[in-house]
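Trainee: Sequence and predicted structure, then a few things I'm wondering about:
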Amino acid sequence: MNKESTSFNIEYHADSLEDSTLIQLYKNMLKPRLIEEKMLILLRQGKISKWFSGIGQEAISVGVTMALNKDEYILPMHRNLGVFTTRNIPLYRLFGQWQGKASGFTKGRDRSFHFGTQHYKIVGMISHLGPQLGVADGIALASKLKNKNEVTAVFTGEGGTSEGDFHEALNVASVWKLPVLFCIENNGYGLSTPTSEQYNCKDIVDRGLGYGMESHIIDGNNIIEVYTKVKDIAERVRVNPHPVLIEFKTFRMRGHEEASGIKYVPQELMDNWAAKDPVINFQSFLRAHTILNEEDEVTIKETIISEINEHLDIAFNEEIIIPNETTELNDVYQSYDYQEFNNYSEVKEMRFIDAISNSLKQSMQRHDDLVIMGQDIAEYGGAFKITEGFVTKFGKNRVRNTPICESAIVETAMGLSIAGMKSIVEMQFADFVSSGFNPIVNYLAKSYYRWNQNADVVIRMPCGGGVAAGPFHSQTNEAWFTKTPGLKVVYPSFPYDAKGLLNTAINDPNPVLFFEHKGLYRSIRQDVPIDYYTIPFGKAAVLKEGRDVTIISYGAATHWALETLGKNPTINADVIDLRTLQPLDTETIYNSVKKTGKAIILQEDSLFGGIASDISASIMENCFQYLDAPVKRVASMESPIPFASQLEQQYLPKDRFESALKSLLDY
């Protein structure tokens, strides 16, 4: 039978497909449509809180998902219900997710499609849209490194293509020839903003030229075209890895979400697209070619409706989640068994920078799945030459130069973790992390809490002043991250600690911000064990013991404190080097303060909002009865860090610490 048809509002060419495949395509489109119709009723009844409709876009989700293999990752958005249903996720789990029930995927911690599931190889979106594009790069990179011949498909809307993450992700995928299908659902509007106000090119695929990327436009309402063309593209990409930009032309038949409505859409436009309904047109096509008869149609619909109602009953009858503080806090980080390595038999004097490099090299040897990424880190060896020679030893697959795109590389690291690999990202300077801030604090930090997906990522942060590098290469910005639950923050002061703590950071399956003070790189030397060893997080080092005052510090400021005591040998002080800021060793701090009765905290960061403020507050709350004086904080000035050496010297607290310490002792 000729399965070609042009008598409908959509032109179908189905001769290459079996009837069974056509029926399955129909069933898979009808299921999300019927679920959505039910959800809209429940929304009006107040039984669900919000709904983002994908009515009219089902062909894209279903066609792409059926074109991929079941073990290939898909990163959908909130209008891609068909991805979830086509992967056969039990409906009661989806309904439980939308109702905040435990049977969902986020334990009531997130809503809608903001979740992922390794079992079904789906990685859900976050509200910021763009970061998932770079995450797809990471998953695809892992596939390529492991020679798995798999593709990764990631969705975004035409509005999301205006975000920087879109351009960064496409550029990385093109440069690295990653097997990613970038699926753009161009449905006409970003909330109420039409495409004419979103971008100024004829088609989004035009942008593919700029990235040297294969690009296609597909009728997003034509299930046959979506399925066959994406299937063909995927088969080619598996054999010859490279990214493909696909623009699906479609339309959003309902509001951005139901509360926003569609009054801003011209009625003629609505009518034109309503005539191209992907479900109704395909149903008519199947009927016309006697592939689907009325009896079969009724049976299919009744079966799906019965399944929906049955699973809704399960979800509605499920008990609500009872809040448990311990459970919530325990799920902020992935727990793991810290393994101590303490082979200290042979030591060698190392500079701080050498200890970092030594740790990286030994960790690369221990972890075959560890990848290092950063700007100029390969042949050049990095801005500070820490990875010099690594390419020769480990190869360019594992030591990867990156384009200047901090956001996409952090996201790529997240994708590697989802695919079961470890990664280290070097920020050329800690200052530049602001360009990758969103994926760190909103993706890496929250993924384990949201859906039990860890971010096995270490971000190295060369930081700090005292080197006359000015406002954009001298910041010590640890406070940006100590505030964010889900991140661990490490800030060593000595070569011995730097090596041991970096080894631990790489072993830890959680995201770690590892601060390395540039001013210490070549100025501090210490005997460091040659063999591999680790130091646990959350354990401060007591460098000196005394009874008069507790000095608390970290990083370069620790050395300033020690220099001050060296000039004042009569001052009898406990000196605590925090080493890790999150987790923080409050036990050591409190025990010392209870002994000395006085505390001073020295940090290089500017004063307001720094970690010294939290430490001070914690001491006041927990040790108030032991204090003989107010807790003192000493920090840099409330200004950006300047370039000229005399201005920088005034900015930093090094020279002010001595007088502050003596004033506290005299209180």
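Mentor: Nice, thanks for sending it over. Residues are numbered from 1 along each chain as shown.
Trainee: C-alpha from now on. contacts and neighbour counts both.
Mentor: Fine.
Trainee: got the contact list for G466?
Mentor: 474, 519, 645, 648-649, 652 (CA atoms under 8 Å, 6 or more residues apart in numbering).
Trainee: next one: D354
Mentor: Listed by CA under 8 Å, 6+ apart, the contact set of D354 reads 386, 495, 521.
Trainee: Closest to T65 out of these?
Mentor: I386 (43.2 Å; CA to CA).
Trainee: Run a quick check on L178 versus R238, I expect a contact.
Mentor: No - the pair L178 and R238 does not pass the contact test of CA atoms under 8 Å, sitting 10.1 Å apart.
Trainee: Who has more neighbours out of the two?
Mentor: Just comparing L178 and R238: by other CA atoms under 10 Å the higher neighbour count belongs to L178, 28 against 19.
Trainee: So the more buried one versus N397, what's the distance?
Mentor: 12 Å (CA to CA, to the nearest Å).
Trainee: re the thing from before, most neighbours, which of the contacts of G466?
Mentor: Busiest of the contacts of G466 [other CA under 10 Å] is S474, holding 26 neighbours.
Trainee: Which of the helices or strands spans that residue?
Mentor: Using DSSP states H and E, S474 sits within no helix or strand.
Trainee: what's it in contact with, if anything?
Mentor: 431, 463-468, 641.
Trainee: Going by neighbour count, which of those comes out on top?
Mentor: Counting neighbours by other CA under 10 Å, the top entry in the contacts of S474 is I641, with 28 neighbours.
Trainee: was I right about it contacting P471?
Mentor: Yes - the criterion here is CA under 8 Å, and I641 meets it with P471 at 4.9 Å.
Trainee: separation between the residue nearest to the spatial centre of the chain and S335?
Mentor: Central residue of the chain (CA atoms, centre = their mean): Y443, 3.1 Å from the mean position. For Y443, the distance to S335 equals 18 Å [CA to CA].
Trainee: Using the three-state scheme, assign L513.
Mentor: Three-state call for L513 (DSSP: H, G, I helix; E, B strand; the rest coil): strand.
Trainee: can you check R238 too?
Mentor: At R238 the chain is in helix, as set by three-state DSSP.
Trainee: How about F248?
Mentor: strand.
Trainee: Could you pull up the residues touching it?
Mentor: 60, 183-186, 217-220.
Trainee: could you redo the last one with a cut-off of 7 Å?
Mentor: Counting by CA atoms under 7 Å, 6 or more residues apart in numbering, F248 touches 184-186, 217-220.
Trainee: and if you look at G208?
Mentor: 214-215, 245.
Trainee: Now intersect those with the strands, please.
Mentor: 214-215, 245 (DSSP state E).
Trainee: Can you tell me which of these lies closest to E36?
Mentor: For the ones in strands among the contacts of G208, the minimum distance to E36 (CA to CA) is 28.2 Å, reached by L245.
Trainee: what about versus this one:
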Amino acid sequence: MQFNRKELTDETLVHFYKSLLLPRMIEEKMLVLLRQGKISKWFSGIGQEAIAVGAALALEQDEWIMPLHRNLGVFTTRNMPLSKLFMQWQGSQEGYSKGRERSFHFGNREHHICGMISHLGPQLAIADGVALAHKLRQENKVALAFTGEGGTSEGDFHEALNTAAVWDLPVIFLIENNGYGLSTPVSEQYRCENLVERARGYGMEGIRIDGNNILSVYDTIKGVRDYCLEKQKPYLIECATFRMRGHEEASGTKYVPSYLFEVWEMKDPVKNYEQFLLSEKVLDEEQLTVIKQDLKEYIEVELSIGANTSPIVVDTELELDDVYAPRSKDSQYGITIIDNTTPQQSNTFSTLPEKRLIDAIKEGLHQSMQQHTNLVLMGQDIAEYGGAFKITEGFVEEFGKERVRNTPLCESAIVGSALGLSLEGFKSMMEMQFADFVTVGFNQIVNNLAKIHYRWGQQADVVIRMPAGGGVGAGPFHSQSNEAWFVHTPGLKVVYPSTPIDAKGLLIAAINDPNPVLYFEHKALYRSVSGPVPGEYYEIEIGKARVVQEGVDISIITYGSGIHWATEYANTHSYISFHILDLRTLLPLDYAAIRSAVARTGKVLILHEDTLVGGIGGELAAWIGEYCFDLLDAPVMRCASLDTPVPFNIELENNFLAKARLDEYIRKLINY
């Protein structure tokens, strides 16, 4: 192993040695504690330390790094206290994630480290978003994301690199190629000779280096950082390395040929660098001994502090409160909150000019762009073309292509980029061209956006607009009502307006909210529904249902298209007194309004366009049965669409939709 010190001083070389040795000595101690049962799991990076340490040394302290399992050196080189790291590894409430996460599945804003999720690949796109934030602010900063050779097989790898290349983002993608993804060798993982060859396919530069040479890693990343900033382009680095332990300790290493351990033992990053320092007379044996003793004492002191933790105190209220980021009082100052939760309050707006639902959404988005100069819009064809439904038409001329961004067909990468923007204090709105396409970005939404505040207190200030629903003859892949998928996910907020006034106010509220909000908008209502809309910048409170009309015979609890089906039916059946509740927000639900609706009539019909099995109607019916049983005069009934995909033919679609069975269910209830 050849070390080239270039112009590095002796003092710097010694600093590098201490930075490299510390994670090795910590890991050796952790393996002892693992056998003693004092920590529950450990993903060893022994043999790979030079990559994590070299990367952290080469970057500025305030440049974000997205590490993985085996990157203890990132955390230690960023000077995170070992005592608190140890609390984290024990699952203590005094750790970085309050006992809610394991090992390195956490992040910390102060140290500009974004915690991984177990799916690995989504880390890469977050770096895209961080780099985009720097680019928009014209800051000379990069973002760096780690992945393993196994992670390069994931779609997220392709999407993140492609997006970074297309948008010319200063991102460093760093592959730790240690030869095995758990037990799967590279021969079963990819067919190219070296992974760095993939860089050319994305239109970026790349290099393969010895990942066990601390000076090569440092010098390469330092130079690549300069390149990324000067050229405003991404770069791919493949580091050849090897892990000397199992994927995690329980998995063992029986699947690895024994000769490989002998080969890579000769390439040990710590021992080889140590010999280099001795040969260069930067250090002598006595000085090495002193350094090791000092680090050992530091580790023992820190572990003693870290072991002295309080027992877990389970606080259910705190657990629930931490699912969502609180909204700052400053962000609410001067915003008009419209309360139209009752028919009487709604009537006060009846004299206002009418707008179509689509125009109300556009107006809310436009006013939000004016209000928030840090709001970035992203989506397929949303710039010059104006989006599939023309909602952002004209925006690029007013706000520019930096803030109104066409995206590649990379839903997962764009959701991840939105989260990356949030790390740097930006707001973002991503438009799914159709709600059906959200499946491609599902992992980022339910595992990254939804959980990040609960895991380590980082808000995800992201809105995803979801054009949904049938009634337009668009078939199985452009007509789904898939809101129930997300109502099941703590940490998300889900809104679904049915009127123009609510569409504008809920969209503004969603953008002002620091949490991830899925904003469903029904395509069939875009141009078919009109209503009064205030011209001012206002919010409709998320989590508040609206009484559409009051009645005493049957309560219909619904949202979206169901509101219009219910009111249409009520208007043509005036001999039945209907109480109609528009949920508007599906997560969190307005349970007080639901209970009030049950109490008004004692007979409840839950109506939604989604299919029956697994739809939100099942959850509502269960809650009413559990908490409002004494108010009921009949079983709670659900009217939903058929449990089939959405058919293309209009006659088949009309039969599919819940509206086709509305009369049947109302008659059952009225006659019960």
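Mentor: Thanks, I have the structure now. Note that the coordinates shown come from a computational prediction; the quantities given were computed from them, not determined experimentally.
Trainee: related to what we said a few turns ago, of all the contacts of S474 of structure 1, which comes closest to I506 of structure 1?
Mentor: Closest to I506 of structure 1, out of all of the contacts of S474 of structure 1 and judged by CA to CA, is C463, at 19.2 Å.
Trainee: Residue in structure 2 paired with that closest one?
Mentor: Counting by TM-score structural alignment, C463 of structure 1 corresponds to A468 in structure 2.
Trainee: Mind putting the contacts of S474 of structure 1 into JSON lines with secondary structure?
Mentor: Output for the contacts of S474 of structure 1, formatted as JSON lines (three-state DSSP):
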{"residue": "D431", "secondary structure": "helix"}
{"residue": "C463", "secondary structure": "strand"}
{"residue": "G464", "secondary structure": "coil"}
{"residue": "G465", "secondary structure": "coil"}
{"residue": "G466", "secondary structure": "coil"}
{"residue": "V467", "secondary structure": "coil"}
{"residue": "A468", "secondary structure": "coil"}
{"residue": "I641", "secondary structure": "coil"}
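Trainee: related to what we said a few turns ago, out of the ones in strands among the contacts of G208 of structure 1, which is most surrounded?
Mentor: In terms of neighbour count, L245 stands highest of those at 23 neighbours, by other CA under 10 Å.
Trainee: quick one: what's aligned to it in structure 2?
Mentor: In structure 2, L245 of structure 1 lands on L236 (TM-score structural alignment).
Trainee: Selection in PyMOL covering whichever of the contacts of D354 of structure 1 are buried, please.
Mentor: To isolate the buried subset of the contacts of D354 of structure 1 in PyMOL, counting by 16 or more other CA atoms under 10 Å, use the following:
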select buried, resi 386+495+521
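Trainee: In helices, which of the contacts of D354 of structure 1 appear?
Mentor: Counting by DSSP state H, those place P495 in helices.
Trainee: Please, which helix or strand holds the aligned partner of L320 of structure 2 in structure 1?
Mentor: L320 of structure 2 maps onto L329 in structure 1, with residues paired by TM-score structural alignment. For L329 of structure 1, the host element (DSSP H and E) is helix 325-330.
Trainee: Now that helix on structure 2. Mean distance?
Mentor: For helix 325-330 of structure 1, the mean deviation from structure 2 after alignment is 0.5 Å (mean CA distance after the TM-score superposition for structure 1).
Trainee: Of the contacts of S474 of structure 1, just say which sits nearest to I280 of structure 1.
Mentor: Nearest member of these to I280 of structure 1, counting by CA to CA, is D431, at 53.9 Å.
Trainee: how close does D268 of structure 2 sit to H366 of structure 2?
Mentor: 57 Å.
Trainee: S523 of structure 1 - that's part of a strand, no?
Mentor: No - under three-state DSSP, S523 of structure 1 falls outside any strand and is assigned coil.
Trainee: which position in structure 2 aligns with it?
Mentor: S523 of structure 1 maps onto S528 in structure 2, by TM-score structural alignment.
Trainee: what's the burial count for its match?
Mentor: When neighbours are counted by other CA under 10 Å, S528 of structure 2 registers 10.
Trainee: swap in G107 of structure 2?
Mentor: Neighbour tally, G107 of structure 2, other CA under 10 Å: 23.
Trainee: picking up where we left off before, and the next element down the chain from the helix holding L329 of structure 1?
Mentor: Counting by DSSP H and E, the next helix or strand C-terminal to helix 325-330 of structure 1 is strand 347-351.
Trainee: which bit of structure 2 covers the helix or strand following that following strand?
Mentor: Once strand 347-351 of structure 1 ends, the next helix or strand along the chain (criterion: DSSP H and E) is helix 352-366. Mapped onto structure 2 using TM-score structural alignment, helix 352-366 of structure 1 covers residues 357-371.
Trainee: One more: stretch 552-564 of structure 1?
Mentor: The aligned range for stretch 552-564 of structure 1 is 557-569, by TM-score structural alignment.
Trainee: give me every residue that touches the equivalent of K539 of structure 1 over in structure 2.
Mentor: Residue correspondence to structure 2 (TM-score structural alignment): K539 of structure 1 is matched to K544. Contact analysis of K544 of structure 2 by CA under 7 Å, 6+ apart lists 585, 590.
Trainee: one more time with 6 Å
Mentor: D590 (CA atoms under 6 Å, 6 or more residues apart in numbering).
Trainee: Find out how far the helix holding L329 of structure 1 is from the centre of the chain, if you would.
Mentor: 22 Å (CA atoms, centre = their mean, to the nearest Å).
Trainee: ok, now stretch 630-638 of structure 2?
Mentor: Centre to centre, stretch against its chain (CA atoms, centre = their mean), the figure for stretch 630-638 of structure 2 is 38 Å.
Trainee: which residues of structure 1 does that stretch align to?
Mentor: Against structure 1, stretch 630-638 of structure 2 falls on residues 625-633 (TM-score structural alignment).
Trainee: Show me which positions of that stretch end up buried.
Mentor: Buried-residue list, stretch 625-633 of structure 1, by 16+ other CA under 10 Å: 626-628, 630-633.
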